[in-house]
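[1] model the following, please.
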Amino acid sequence: MSPAYILKRIVLVGYTLLVVSLIVFAITQILPADAAVMMLGENATTEALSALRAKMGLDASIWAQYGHWLAGVLRGDFGVSMRTGQPVGPVMIEALGRSLLLALFSIVLMLVLALPLGIIAAVRRGRIADLLVSVISYIGVSLPEFVTATLVVLVLADWLQWLPATGYVPLTENPLQGLRHLVLPVLTISVILIAHVSRMVRSELVDVLHTDYVRAARLKGLPKRTVLYKHALRNALLPTITIVALDVGYLLGGVIVVEEIFALPGIGRQLIVAIQSRDLPSIQAGALIMAATYAIASFLADIAYARLDRRIQYD
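    Now for the predicted structure:
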């Protein structure tokens, strides 16, 4: 992978985020909320509202407001929350860290379970194991997050009482309790991910096992494990990387429901609170940070593509 391509992709990521910032800022301007009224209250005088609008630059043109906001974002200043009066950036970054921790555990669990299930289904194509994996995958895909969350809470938290139903404990304060609170949301998210990825691995591996170079490797007398893991699986995983990168976007979007159900203070829950309270700076910061995370994940997926398959060259 050439440095020129990497630089080109970085520029493309920056351009994408610029477009997203325009869209996000435009949408927040359409929302029926007056920042000055939100901060001072509905009983504020006209003079006080006018003074605050002038201080915040709200009396300037839309493009001037956007330029001021974008300049602040480039400096790492996302503004001040209308709801709390605190800087938005540190709060959203901290919330993003919690969401990424949840996503990381979910992706690790997904890879640990989905890859073996997909491999077993492909190797035993048409047999009982393949049928069971297919049934599990279809069930996982068909269950929405709120249904899966209800089921795991009902079984593991209510009936068996093994785990806490809601809440969050930082891992730095109490690692054991922190992990216990993350188990249920991780299981909820992983169900759909495992269903998607296991089917993808199974489908791609079945196709790769019927290619000419795999047949040639078998004819050379190579062990079955070598043919499967060194030759076939490596190429079958390429589309899986794309799915995992896209799932990062799903995690940042779909995790909103999970965080709300399990009362996890991640970026999804922060965004819901911001929307409910018409906290425009928090909405802008949350949406832009989520978009940046997704764009970076897609960029890393391209790099992983080139690392796994040397035939892929980005110029």
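[2] when you work out contacts or count neighbours from here on, use the C-alpha atoms and nothing else.
    Fine.
[3] excluding its backbone neighbours, what's nearest Glu204?
    The shortest distance from Glu204 to any residue other than its chain neighbours is 5.1 Å, reached at Ala236 (C-alpha to C-alpha, 6 or more residues apart in numbering).
[4] just the buried positions in whichever helix or strand that neighbour is part of, please.
    According to DSSP states H and E, Ala236 maps onto helix 233-262. Burial within helix 233-262, assessed by neighbour count using 16 or more other C-alpha atoms under 10 Å, is assigned to 233, 235-238, 240-252, 254-262.
[5] so which elements touch it?
    Contact partners of helix 233-262 among helices and strands, from 3 or more C-alpha pairs under 8 Å, 6 or more residues apart in numbering; DSSP states H and E: helix 88-123, helix 145-152, helix 175-209, helix 267-276, helix 280-308.
[6] now the last one against helix 88-123, angle please.
    Taking axes from the mean of the first three to the mean of the last three C-alpha atoms, to 10 degrees, one finds helix 280-308 and helix 88-123 inclined to each other by 40 degrees.
[7] returning to that earlier point: right, and the helices and strands packed on helix 233-262 - which one's nearest Gln29?
    Smallest distance to Gln29 across the helices and strands packed on helix 233-262 (C-alpha to C-alpha): 8.4 Å, for helix 280-308.
[8] tell me the angle the closest one makes with helix 233-262.
    Using the same axes, to 10 degrees, the direction of helix 280-308 lies 160 degrees away from that of helix 233-262.
[9] packing partners of helix 280-308?
    On the basis of 3+ C-alpha pairs under 8 Å, 6+ apart, helix 280-308 makes packing contacts with helix 3-30, helix 88-123, helix 233-262, helix 267-276.
[10] this one next, for a side-by-side:
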Amino acid sequence: MHPILKLIAQRIALGLMLLFAASILIFGGTMMLPGDVAQQILGQSATPESLANMRESLGLNDPPMTRYFQWLAGFLQGDLGVALTNGRDIAESLGFRLSNTLFLAFWAALISVPLAITLGLLAVRYKDRWPDKLISAITLTTISIPEFMIGYVLIFFLAIQLPQLIQSMDFLGDPVQSWLLANLKFSSVALINDSMTLIEKIKSITLPIIVLTLVVLAHMMRMTRAAILNVMQSAYIETAELKGMGMLKIIRKHAFPNAIAPIVNVVMLNLAYLVVGVVVIEVVFAYPGMGQYLVDHVSKRDVPVVQACGLIFAAVYIGLNLVADIVSILANPRLRHPK
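    You can find the predicted model right below:
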């Protein structure tokens, strides 16, 4: 087998093993939660006979190992079971929610990834000068503030204060005020549905996109900056400078391509966060995604839903890290050899 194919096969095998271990932890963790699922469903007034029948119907009397393998086999076949609270098929409910989460993550990534790489390149170009210091200060500030705090601040200023400020500007005239209110309208609740157009959906999720962009921007920008600065110390960069090549051209043609492996790793980690770590953002903006769905059913102790969401989140996170590993192997010849 070719060495590259062998390394990729090893990474995929490790990823599957890690996902299997994660499934055990997720199933075991939900089983150890305090309380009685049957009691939660039937309420405090349930009789012992009805509780016993409910436990039997839910399979709670089966050995944990049997229940785990039944659950895992169903997951591999696309059968996630039904929600205990409403009896709906979990796979159908999650399909809609997952598409919403991926829609939000896609637009946040579409803005944050190019912006982070561009800012990282600018920081390298103007190293230790005011653009570099300004970019670093802003990104460090945004990463130091919890995302829910950024969300509430943006809601207060952009969704509440900004319309009031525009309405108070009588000198603008009614046509200008109406245009500004129509085009600078930010919604504090990011609700989307199939009847909305693409533009309407994007307008509705503008604030969550801004928050996610600010949260992941600093990681990617600083890794881009650090990786390129590390490459800039190489001998071939000095040779290019001695030949009279411009700094921007050196960065674009020589430094950036050779620093792509660590940049891809941090980009994939942040893309994983955009899908897996949006729980807080979805709750703040009442966005109908997987995070909101998970939180709603955690409070109701709907164990099958929690297990399904947890395993899907784990699969997405492991999968994106696996992609980052493979891209790093293909981009860096040194990683293709055991030595």
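[11] related to what we said a few turns ago, out of the helices and strands packed on helix 280-308 of structure 1, nearest to Ala64 of structure 1?
    Nearest of these to Ala64 of structure 1, taken as C-alpha to C-alpha: helix 3-30 at 11.9 Å.
[12] and that closest one, which stretch of structure 2?
    In the comparison with structure 2, helix 3-30 of structure 1 aligns to the range 5-32 (TM-score structural alignment).
[13] show me which positions of the matching stretch end up buried.
    Counting neighbours by 16+ other C-alpha under 10 Å, one finds that the buried residues in stretch 5-32 of structure 2 are 7-8, 11-12, 15-16, 19-20, 22-24, 26-27, 30-31.
[14] a markdown table for the helices and strands packed on helix 233-262 of structure 1, including distance to Thr226 of structure 1 and mean neighbour count?
    A markdown table is the format used below for these (distance: least, C-alpha to C-alpha, whole Å; neighbours: other C-alpha atoms under 10 Å):
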| stretch | distance to Thr226 of structure 1 | mean neighbour count |
| --- | --- | --- |
| helix 88-123 | 14 | 20 |
| helix 145-152 | 38 | 17 |
| helix 175-209 | 12 | 21 |
| helix 267-276 | 43 | 20 |
| helix 280-308 | 16 | 19 |
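[15] in structure 2, point out the residues matching stretch 180-191 of structure 1.
    Using TM-score structural alignment, stretch 180-191 of structure 1 corresponds to residues 203-214 of structure 2.
[16] got the contact list for the residue of structure 1 most remote from its centre?
    Most distant residue from the mean C-alpha position of structure 1: Glu47, 44.3 Å away (C-alpha atoms, centre = their mean). By C-alpha atoms under 8 Å, 6 or more residues apart in numbering, the contact list for Glu47 of structure 1 is empty.
[17] helix/strand/coil for the corresponding residue of structure 2 for it?
    With the correspondence set by TM-score structural alignment, Glu47 of structure 1 lines up against Glu49 in structure 2. Under the three-state scheme (DSSP: H, G, I helix; E, B strand; the rest coil), Glu49 of structure 2 adopts helix.
[18] need the contact partners of whichever helix or strand Trp69 of structure 1 is part of.
    Assessed by DSSP H and E, Trp69 of structure 1 sits inside helix 62-74. When contacts are taken as C-alpha under 8 Å, 6+ apart, the neighbours of helix 62-74 of structure 1 outside the stretch itself are 21-22, 25, 57-58, 78-79.
[19] in structure 2, what range does it match?
    Correspondence between helix 62-74 of structure 1 and structure 2 is established over residues 64-76, with TM-score structural alignment as the criterion.
[20] mind checking how far that stretch is from the chain centre?
    Offset of stretch 64-76 of structure 2 from its chain centre (C-alpha atoms, centre = their mean, to the nearest Å): 27 Å.
[21] Ile192 of structure 2 corresponds to which position in structure 1?
    Structural alignment (TM-score structural alignment) places Ile192 of structure 2 against Val169 in structure 1.
[22] could you find the closest non-adjacent residue to its match?
    Beyond its immediate neighbours in the sequence, the residue positioned closest to Val169 of structure 1 (C-alpha to C-alpha, 6+ apart) is Gly178, lying 4.6 Å away.
[23] surely the one you found meets Pro164?
    No: using C-alpha atoms under 8 Å, Gly178 of structure 1 makes no contact with Pro164, being 10.3 Å away.
[24] and for the two, which residues touch both?
    Common neighbours of Gly178 of structure 1 and Pro164 (criterion: C-alpha under 8 Å, 6+ apart): none identified.
[25] just to revisit the earlier point, mind putting the contacts of helix 62-74 of structure 1 into JSON lines with distance to Met38 of structure 1?
    As requested, the contacts of helix 62-74 of structure 1 are arranged in JSON lines below (distance: C-alpha to C-alpha, whole Å):
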{"residue": "Ser21", "distance to Met38 of structure 1": "23"}
{"residue": "Leu22", "distance to Met38 of structure 1": "23"}
{"residue": "Phe25", "distance to Met38 of structure 1": "18"}
{"residue": "Gly57", "distance to Met38 of structure 1": "15"}
{"residue": "Leu58", "distance to Met38 of structure 1": "13"}
{"residue": "Phe78", "distance to Met38 of structure 1": "18"}
{"residue": "Gly79", "distance to Met38 of structure 1": "15"}
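[26] what's the burial count for Leu191 of structure 2?
    Summarising burial for Leu191 of structure 2: neighbours were counted as other C-alpha atoms under 10 Å, giving 15.
[27] what strand or helix carries the closest residue to it other than its chain neighbours?
    Counting by C-alpha to C-alpha, 6+ apart, Leu191 of structure 2 lies nearest to Tyr287, which is 5.7 Å off, once chain neighbours are set aside. Here Tyr287 of structure 2, judged by DSSP H and E, is contained in no helix and no strand.
[28] Ile227 of structure 1: neighbour count?
    That one is not Ile; residue 227 of structure 1 is Val. Other residues within reach of Val227 of structure 1, judged by other C-alpha under 10 Å, total 19.
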